[in-house]
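1. No sequence on hand, only this structure:
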């Protein structure tokens, strides 16, 4: 029950700010609904973006690690 009250309070605040930014006049129920649904949609989008950035970060780290390994091999490996 506590999570529902928390979602309603956060939804009311987020909906209030969003309706003011977008210059939209709505009643309290619609404002809260906009805030709660916006939080759900925004959360999903942010998780997707964080996942993609995580994959790209891992790829960049892998490339940098490979470059470092090649440099170390050329610098300290067997001489030709």
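-> Structure received. Note that this is a predicted model, so its numbers are computed, not measured. Residues are numbered from 1 along each chain as shown.
2. contacts, neighbours, all on C-alpha from now
-> Noted.
3. Can you tell me how far the residue nearest the centre of the chain is from residue 54?
-> A centroid search over the chain (Cα atoms, centre = their mean) returns residue 46, at 2.7 Å, as the residue closest to the centre. To residue 54, residue 46 is 12 Å away according to Cα to Cα, to the nearest Å.
4. let's bring in a second model and compare:
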């Protein structure tokens, strides 16, 4: 059941990521991008949480804020 959930979540993540990065791909490639990205992101997050504990939350917050700023500059009002 976890494999099915991974494929569904990966497909959604791949769809969002390919559209956000303006990359035109077919459905299997989109799913593969999402699943591999989820595995890589999950691994990195687990390593950060293991090594740094609460500090990983702070790093995540900073990265999230940076992403929000980038989105605001890119798509916000001119």
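-> Structure's in. What do you need? Remember, it's a predicted structure, so these values are computed and weren't measured experimentally.
5. Now do the residue nearest to the centre of structure 1 against residue 5 of structure 1, distance only.
-> 23 Å.
6. if we can go back for a sec, for the residue nearest to the centre of structure 1, give me its contacts.
-> Shown in contact with residue 46 of structure 1 (Cα atoms under 8 Å, 6 or more residues apart in numbering): no residues.
7. got a list of what residue 28 of structure 1 touches?
-> residue 12 are the contacts of residue 28 of structure 1 under Cα under 8 Å, 6+ apart.
8. For residue 17 of structure 1, see how far away it is.
-> Between residue 28 of structure 1 and residue 17 of structure 1 the computed distance is 12 Å (Cα to Cα).
9. same question, residue 5 of structure 1
-> Taken as Cα to Cα, the span from residue 5 of structure 1 to residue 17 of structure 1 is 18 Å.
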